[in-house]
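Participant: got a predicted model here, sequence first, then my questions.
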Amino acid sequence: MATNRRVARVASAIEREVSLMLLHDIKDDRVGAGMVSITEVDVSGDLQHARIFVSIYGTEEAKAETMEGLISSTGFVRRELGHRIRLRRTPEVMFIEDRSLERGHNMVHLLNRLSQEREERGYTFDEEE
């Protein structure tokens, strides 16, 4: 088992390299269908598996198409990581769509709407009461 510090360094290196690959090296047109950003990289303690969480901006069709492109490029990404990062064994790569930003945005929208409705109805919350 690798130490927590080493796992964090490997995760950071994978995030950096995959980000560069997304910008310059992955030629699959499907990946360009939606704007992709890496939100987190989770590497297992034994450095054998890397889950790359991505946030995709665009329509549902563009998101699905982009995920298909990312999934089909996992072999290329793993091979490139093997060349770019010095590890005994290159971790298995898995792309996972992260919808937490979207859920957060929806939650803020709902809270703003609720606050606006309360103001319209005249409800107030005083700290003294």
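Facilitator: Arrived safely, thanks for sending. Note that the structure is a prediction, hence the values are computed from the model and not measured.
Participant: use CA for all of it now, contacts and neighbours both
Facilitator: Noted.
Participant: hmm, who's touching stretch 22-30?
Facilitator: By C-alpha atoms under 8 Å, 6 or more residues apart in numbering, the surrounding residues in contact with stretch 22-30 are Val36, Ala62, Glu65, Thr66, Glu68, Gly69, Ser73.
Participant: next, the one to line up against it:
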Amino acid sequence: MSKHRPNRLAETLKEEISQLIRVELKDPRIGFVTLTSVDVADDLSHAKVYVSVLGTEDEGHASLDALNRAAGYVRSEIGKRVRLRHVPTIVFKYDPSIQHGAHIAKLLKDVGVSGESGKEESHE
């Protein structure tokens, strides 16, 4: 099967699910969630939605748990909004890439700050 259809469906799902999370899901456990990517199986039966959560690790787990509990609702809303014969089963997965990127940026900033102070001392 061509990879074009799963990719198109993944982009559509990403847009629709992010809209649903922003506007319709009112669970207080869902914090600041960012959808990073969506992987749709070649047979279009399953979709893994990767999310990154801003906050502590406990807040991330609570948000992920709340999203997975709302997966049935999200799937039914996708069925109403997108014309599909079969709506894929949706599973939310944690994506640590944004948190990892922030950690790397902090490390680089720390190295840059200590490197600059070392340069200033040598000039004096």
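Facilitator: Yes, it's here. Every value quoted in this text rests on a predicted model; they were computed, and no experiment measured them.
Participant: once they're superposed, what TM-score comes out?
Facilitator: In this superposition the chains share a TM-score of 0.85, using TM-score structural alignment, normalised by the length of structure 2; 119 aligned residues with a C-alpha RMSD of 1.6 Å.
Participant: how about the secondary structure of the equivalent of Ala102 of structure 2 over in structure 1?
Facilitator: By TM-score structural alignment, Ala102 of structure 2 lines up with His105 in structure 1. Counting by DSSP: H, G, I helix; E, B strand; the rest coil, the backbone at His105 of structure 1 sits in helix.
Participant: number of nearby residues for Arg75 of structure 2?
Facilitator: 18 (other C-alpha atoms under 10 Å).
Participant: so what's whatever residue of structure 1 lines up with it closest to, chain neighbours aside?
Facilitator: Counting by TM-score structural alignment, Arg75 of structure 2 lines up with Arg78 in structure 1. In space, and not counting its chain neighbours, Arg78 of structure 1 is closest to Val93: 6.2 Å by C-alpha to C-alpha, 6 or more residues apart in numbering.
Participant: the one you found maps to what in structure 2?
Facilitator: Using TM-score structural alignment, Val93 of structure 1 pairs with Ile90 in structure 2.
Participant: cool, Arg51 of structure 1 as well?
Facilitator: Taking TM-score structural alignment for the superposition, Arg51 of structure 1 sits opposite Lys48 in structure 2.
Participant: would you agree its match falls within a strand?
Facilitator: Yes: counting by three-state DSSP, Lys48 of structure 2 is part of a strand.
Participant: wait, it sits on Phe92?
Facilitator: Yes: Lys48 of structure 2 is in contact with Phe92 according to C-alpha atoms under 8 Å; the separation is 5.9 Å.
Participant: and the residue nearest to Arg78 of structure 1, how far from Arg121 of structure 1?
Facilitator: Distance, Val93 of structure 1 to Arg121 of structure 1, by C-alpha to C-alpha, to the nearest Å: 52 Å.
Participant: neighbour-wise, which of those two wins?
Facilitator: With neighbours defined as other C-alpha under 10 Å, Val93 of structure 1 and Arg121 compare such that Val93 has more, 23 against 9.
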